[in-house]
Every structure is written in C-alpha cells, then in structure tokens.
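>>> here you go, sequence then predicted model.
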Amino acid sequence: MNSGTRHVRVIGTGLIGTSLGMALSDQGFDVSLEDPSPTACRLARDLGAGHVAGHLDAAEPDVVVVAAPPDVAADVVVAALERWPRSVVTDVASVKQTVLDRVLRSGADASRYVGSHPMAGRERSGAAAARRDLFDGRAWVVVPHEDSAEEAVDAIRHIATVVGSAVRVMPAREHDEAVAAVSHMPQVAASIVAACLRELPEPAVGLAGQGLRDVTRIAASDPRLWTQILAGNAEAVRDVLLDLRGQVDAVVAALHGLVEGEGEGSLGTLSRMLEAGNLGHARIPGKHGAAPTAYAVVSVLVPDKPGSIGRLLTDMGNAGINLEDLQLEHGLGQPFGIAYISVVPAAAEPLQEVLTTLGWQLHD
C-alpha cells in the first residue's frame, strides 16, 4: 500500500486539509478535494492543494483523509468507509477516542480506519492560512486500534512521512490524555491569562513584554474550533486542570500567608513551584524532536528598520554559526528591539566576537 498510495481524497479544506493537499501535491500525489463550502474548496485548489473532486474521480481513492471539524469528524469517517468500500480512511481530529468509539459502533468496516493527528497548526485557521511546510519536523501521531489492518496503518504512516513528519504510534486513549497535558491545557491556560487583560488599565497593558506575549500567543486561536476540541476531550482535560488547580491553590495559599504575615513555609512553597517549573521545562524536546538541549543565548540590539533582522541572520550565516532559535522583544517606545539568539554553547563566544566586529551592539 505504501508505494501504491497515489490518489488521496481530502475531505475538509481548512488549514490542515489544505496544507496536507499542498504538501502531497508537491510530492506528486493525485489529490482530490471536497468540502461543504464550494468557495473554500476552490480556494484550496487555487493554492495548489489539488483539484476539486468531480465526475472524473469515479475511481476509489487509495486513502481518504477526513479533515473535518472535531464535532463532525466521526460521522464523516463513517460515511467515507461506507462510500468507498476499499479505501483506507483516516481523520486528523485532535481527539481520537470519541471518533474511534463512533466508528466501532457504526458497523462499518473498521479494519480500514486508522486515526491520526498531525501535531501542527497555527493561531489562524482556514485555507488562506495553509502552508505546504506545515508538517515539516512535526510529530504526526498514528492511532491504530486492535482491528486496524496492517496495510492501512502502513498507508497512513507513509503519508505522514512523505510530508516531512516524525511518526509516533499511540492508542487512542493514551493519545487523548497526552494532548490534554501538552496541548489542550496550555490553550486553556493561555486563554485565561489573556482574558485577565481585558479590564487591565491601558498604561498597565502598555508595559507588556516578551514574557506575556510568549504565554498568551496561542490565546489568539479560533474559539469555535477549541470549544469543539475541549468538549471532545472533556474528561482528560478536566483531570489535567484539576491537578493545575491544586498547584495554583497552593501558590495562592502561600501568597496569602505572606500578605497576612503568617507566611512560615510560604517561601519554600513558591521556590519549589518555580524549581519544578524549571525541571518540567527542561523535559520539552529540543529542535526536530531531539533530546532537550541547553542553548546559550546571545542578545543583540536590532534597529527597527527594514532589513535589520535579515542582515543579522546573514551575518550569522556568513560566520558559519547555526541558529537554533530566535525570539524578538520590541523596546517600549524605543526605535529598536532585542533579538535573543539561541545557539549551541560552544558557538556563543565566537558569535559575540563576530557581531561586535561587524558593528552590532550586544545587550547584557
């Protein structure tokens, strides 16, 4: 099935469906597109995601990818299994157990169904936000069940690999518990923190720095989509948030003790919380999913002028120094920003010397 998978039907031309169509088309796949919205489907076509499905697509696709919203994905999967009795069917919803349960209850041929979840996305949604490199270096979780045919699992592995993803295989419930902790809970936390800014006085909001931007970045995500995701994974997300609430309650109690002058042990509680955060952060995988790596950070003042960042990165490249990560912080009311350049520790001193020689001002 791997080498024979050439025709892929993508049902749903939002961000993920359109991005997948673009990536597969670039690899020579015949991609047919289907969406309840003709306009969305034509936009995906115009962006290079494939051709709009029509009477010329009478032959069964090798693989059907359901990229429909989470609340309807299961029904679309069942319909696809019944519509194409020989096709392998997957879905890319971010919650897997509810979809699997519906498929198994339907009586459809579940051996041809393999769930999957590309761990890729953006704050923006829709075909217009699609990127052909969206899946490069990202994890793609393949979620077979006990009745999934081996060739069906191989077909979905093949698609994920072809578009540049790193395949992980997990059972549905284990997947849902994992994403509740690493994806769904961060979304809730970011949204709650950002919501607290609504009534904050304008002068206070004006003091916001990179830390607040980092914490709230994903709060700009689509509320409709995330309502469906949280509802579909309610039990696992609830359990993760209960643990989070317990830790927040402990911090609140410690701060209350300090305010009331009865803070014995409070500093220890706060210190342990911050240290635990260090340890948890250190477990986040490094670049391309590799083991966590401690990078050195070189801070550079960057003029707020066109081309400044490009010139900085070009100077780094000409010096043969590889960029591991980059963050920008805009100076409050200043005509410059600060670029925080992460490099392997051995490259930090050579980078500082090169940039100083080329006239860049380092920021301590």
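Happy to help now that I have it.

>>> hey, let's count contacts and neighbours off CA atoms from now on
Will do.

>>> how about the helices in the protein?
Secondary structure of the chain by DSSP state H: the helices cover 15-26, 38-46, 70-83, 97-106, 150-162, 172-179, 185-195, 202-205, 210-216, 223-232, 234-259, 266-282, 308-318, 345-357.

>>> deepest-packed of those helices, please.
helix 15-26 (a mean of 26; mean count of other Cα atoms under 10 Å).

>>> packing partners of that helix?
Using 3 or more Cα pairs under 8 Å, 6 or more residues apart in numbering; DSSP states H and E as the contact test, the elements touching helix 15-26 are strand 7-11, strand 30-34.

>>> counting by contacts, list what the last one packs against.
On a contact count with 3+ Cα pairs under 8 Å, 6+ apart, strand 30-34 meets strand 7-11, helix 15-26, helix 38-46, strand 51-52.

>>> and the contacts of the third one?
With contact meaning Cα atoms under 8 Å, 6 or more residues apart in numbering, helix 38-46 is reached by 12-14, 18, 33-35, 50-52, 127-128.

>>> among those residues, which one lies nearest to residue 350?
residue 128 (41.3 Å; Cα to Cα).

>>> which ones are touching the closest one?
By Cα under 8 Å, 6+ apart, the neighbours of residue 128 are 15, 43-44.

>>> so which of the helices and strands packed on strand 30-34 is nearest residue 351?
With Cα to Cα as the criterion, residue 351 lies closest to helix 15-26 of these, at 35.4 Å.

>>> and that closest one with strand 30-34, angle?
Interaxial angle, helix 15-26 versus strand 30-34 (axes from the mean of the first three to the mean of the last three Cα atoms, to 10 degrees): 160 degrees.

>>> residues in contact with helix 15-26?
10-12, 30-31, 33, 44, 47-50, 65-67, 121, 125-134, 159, 162-163.

>>> could I have the buried ones of those residues as ChimeraX selection syntax?
Buried subset of these, written as a ChimeraX selection, criterion 16 or more other Cα atoms under 10 Å:
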select :10,11,12,30,31,33,44,47,48,49,50,65,66,67,121,126,127,128,130,131,132,134,159,163
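
>>> next up, the contacts around the residue nearest to residue 340 when sequence neighbours are not counted.
Take residue 340 and drop its neighbours on the chain: the residue closest to it by Cα to Cα, 6 or more residues apart in numbering is residue 299, 4.6 Å away. Each residue near residue 299 by Cα under 8 Å, 6+ apart is listed here: 338-341, 362-364.

>>> dropping in the other structure now:
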Amino acid sequence: MRTAAVVGTGLIGTSVALALTSRGVTVYLRDHDKTAVQTAAAMGAGLDAAPAEPVDLAVLAVPPGRIAETLRQVQESRLALSYTDVASVKEQPLAEVAALGCDLGRYIGGHPLAGRERSGPLAARGDLFEGRPWVLTPSRETDTETLNRALEMVSLCRAVPVVMKPRDHDHAVALVSHAPHLVSALMAARLEHAQDTDTRLAGQGVRDVTRIAGSDPRLWIDILGANADAVADVLAGLAGDLDAVVGALRSLAADDAAKREVGTRGIEALLRRGNAGHARIPGKHGEPAAVYEAIPVVVPDRPGELARLFADVGRAEVNIEDIRIDHAQGRPAGLVELQVAPQRADALTLALRNSGWTVQR
C-alpha cells in the first residue's frame, strides 16, 4: 500500500491516518469540519489535500448512518481503488450501500475494536489499534483485491484481523460492547442525584462499571440506532435476569427462613453464572483467562513513586500480569493493586515489605 485516504478525522479516523503515515503510507485527509482536518494534518496524520489519482484504499471514518451516502460520493469521484469503513455496526450500512447502487465489489466493511472515552483528532493515537481485533465483513460481492488491501491496512495498523459475516458481527458487538455501554450508563445514571456523602465512598468497583458511561452520547445514539434490535435482544434477556434477582433479594430479606433459603439459592446461582461468563473472556494474548493473585500496595501520590514500585517488582523478578489504581479519598496516596501469578505472590509480598512498601495482604 502506497497511498490511502481517510474520510472523517475524528478519534478513529485520525488514529488510522497516524498509524498508516508512520508506516510510510501517504495519507490524504478529508472532513466536512475543516478545523478537524487541519488539526489532524498538524499532528502529522497526513495531507490536507486531494490526491492527484485514486489512492489504494479509502477509509470511511464516519458514523454508521452516513456510510452509504459517503461511499456513493467518494466512489463517484473515484477517490480510491477500494473502500472500507470503521463503523461499529455492519448489516444496516451494507444494506443501505446496496440500495444506493454502490460498487460492492470494491467495498468491504470494517470495525476496529479499539477506542477511548475522549473524541476528536486530539485524542487520536497511532498505536491505538496495536494488538486489538479488527473485524472485516466482506460481502459475497467483495473482490479479492479489496479484501487484500483491507488486510494490509489492518496489518499496517498492527491490529489482528478477524473475518465475520455482517450479521454475526452485529450480534457479537451487541453482546460485548453496545449492551454493556447502556448497562454502564444505567448504573452511572443512578449516581446523578446521589448524595455527595455517598459518591465519596466510590471505589474501584463502581469506577470500573461506569467508566465507559463518559462517552459522547451523540455518537452512541447513532451506533445504537443502527444495531437497535440486536442490543434490545441482549437487554431483554438481562431484564429477565434482573427481575429474578430482585425477587431473590426480596426473599433474602424476608423473615421466613424458607424464603431466605430460596433467595440465597437464586443469588448464588446468578453469581456462579457470572463466574462462568467472566471465565469466557479471553486473557492475555487471547489465551484462556487466568486467575491471578492481587497484591495491594499503598503508594504515595507524588512523582517517581510508581516507577520506584515497578523497579522493586522487577528486582524481585516477578511479572506484573495486570494493574489497577484506586485513589484514596482525602489522602495523598493511592492503592495500587498488582495482579501476579499466585505462585509468585508470597515472594513479591515479602520483597516489597523488605523494600519499605506497605502491602495490604
């Protein structure tokens, strides 16, 4: 691939452009928002100019509802030899593209499963897609050259290609992305009118659950509108589970011992289903999920302390599998939870304590 065009210079589009430019591809930028194009160009993402001849591949980084009309326009202007998109739904845009009479042979749907809570070109990163899945959804009409160009782009962005049917993709992301976003928003909405004394108690659990609720609502309205039925199916099943849990909790609070036993069994069954479902999420490098031991360490909130902690862990020759940080309320310190292999937990705890760290284990 020598040349590419990115149509839409928001977070994802600019990140694609940065990744391709860093690999030697000449990238041309286009957006109806001239400020966004100029910002992306100033960041080194590409050229704020029109190509003299069709580029190898055009990436449409626009909302799902605008994919079809944008594809029609750029194909009519012969912007590229092949075209793809980065929209998070695939079936509806494909149907709209076909209805507009676009050339389906030179188009392939795409969706990089990477992002950030921030939006716009200034939030873009050239390494955003490294190691992340990038779904490609060829139709029956997609030609081999277009598929190969899309695969090369995914490789240049250092992502992992996954080929799926459009409908299978939409049902998958409804389960693992779109419905979880709404669940996160629902939980965060419970905090809107909470007392300050309540929210001050917020720990890592509620922060984890509500983290993605801070995303741009305008973007998500478009995404959910294009995948509404699949998301509704997931949430309908969740609603049934919620009703059962509410009933079990009411029984758990009852005076009658028999009712409490029914409630206990109901809650235990749900928690065990949750354990089983969580175990299905792949672990590091796509391997089966592993169980790690948590080593909570109190770390002063000042420059250099995390680096010192990591250096001490390195000297103990223990690999950190994962890490979480929970900031203390009203104290200049935080609790850093190091996730390590269980067989190395005791040795690391001893080594850190010998180095002067407070380990809450």
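Ah, there it is. Since we're looking at a predicted model, the values are computed, not measured.

>>> in JSON lines, list the helices of the first structure along with distance to residue 326 of the first structure.
Output for the helices of the first structure, formatted as JSON lines (distance: least, Cα to Cα, whole Å):
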{"stretch": "helix 15-26", "distance to residue 326 of the first structure": "25"}
{"stretch": "helix 38-46", "distance to residue 326 of the first structure": "31"}
{"stretch": "helix 70-83", "distance to residue 326 of the first structure": "33"}
{"stretch": "helix 97-106", "distance to residue 326 of the first structure": "37"}
{"stretch": "helix 150-162", "distance to residue 326 of the first structure": "27"}
{"stretch": "helix 172-179", "distance to residue 326 of the first structure": "26"}
{"stretch": "helix 185-195", "distance to residue 326 of the first structure": "21"}
{"stretch": "helix 202-205", "distance to residue 326 of the first structure": "24"}
{"stretch": "helix 210-216", "distance to residue 326 of the first structure": "12"}
{"stretch": "helix 223-232", "distance to residue 326 of the first structure": "28"}
{"stretch": "helix 234-259", "distance to residue 326 of the first structure": "29"}
{"stretch": "helix 266-282", "distance to residue 326 of the first structure": "17"}
{"stretch": "helix 308-318", "distance to residue 326 of the first structure": "10"}
{"stretch": "helix 345-357", "distance to residue 326 of the first structure": "14"}
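
>>> nearest to residue 327 of the first structure, of those?
Nearest of those to residue 327 of the first structure, taken as Cα to Cα: helix 210-216 at 8.5 Å.

>>> about what we covered before: any chance of the helices and strands packed on helix 15-26 of the first structure in JSON lines, plus distance to residue 155 of the first structure?
Below are those laid out as JSON lines (distance: least, Cα to Cα, whole Å):
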{"stretch": "strand 7-11", "distance to residue 155 of the first structure": "11"}
{"stretch": "strand 30-34", "distance to residue 155 of the first structure": "15"}
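
>>> I'd like to know which of those strands lies nearest to residue 264 of the first structure.
Nearest to residue 264 of the first structure among these is strand 7-11 (59.5 Å), distances taken as Cα to Cα.

>>> elements contacting the closest one?
Counting contacts by 3+ Cα pairs under 8 Å, 6+ apart, strand 7-11 of the first structure is packed against helix 15-26, strand 30-34, strand 63-66.

>>> ok, and the closest non-adjacent residue to the aligned residue in the first structure for residue 65 of the second structure?
Under the alignment (TM-score structural alignment), residue 65 of the second structure pairs with residue 71 of the first structure. Distances taken as Cα to Cα, 6+ apart place residue 228 nearest to residue 71 of the first structure, at 6.0 Å, with adjacent residues excluded.

>>> can you find the partner of the one you found in the second structure?
Correspondence of residue 228 of the first structure to the second structure, assessed by TM-score structural alignment: residue 222.

>>> please verify my assumption that its match contacts residue 63.
Yes - under the criterion of Cα atoms under 8 Å, residue 222 of the second structure makes contact with residue 63 at 6.8 Å.

>>> what is the aligned counterpart of residue 37 of the first structure in the second structure?
By TM-score structural alignment, residue 37 of the first structure lines up with residue 33 in the second structure.

>>> name the nearest residue to the residue nearest the centre of the second structure, sequence neighbours excluded.
When Cα atoms, centre = their mean is applied to the second structure, the residue found nearest the centroid is residue 114 (4.5 Å). Of all residues not flanking residue 114 of the second structure in the chain, residue 129 sits nearest, at 6.0 Å (Cα to Cα, 6+ apart).

>>> show me what that neighbour aligns to in the first structure.
Counting by TM-score structural alignment, which is the criterion used here, residue 129 of the second structure corresponds to residue 135 in the first structure.

>>> residue 13 of the second structure now?
Counting by TM-score structural alignment, which is the criterion used here, residue 13 of the second structure corresponds to residue 17 in the first structure.

>>> before we move on, what about residue 277 of the second structure?
Residue pairing (TM-score structural alignment): residue 277 of the second structure is matched to residue 280 of the first structure.

>>> do the same with residue 88 of the second structure
With the correspondence set by TM-score structural alignment, residue 88 of the second structure lines up against residue 94 in the first structure.
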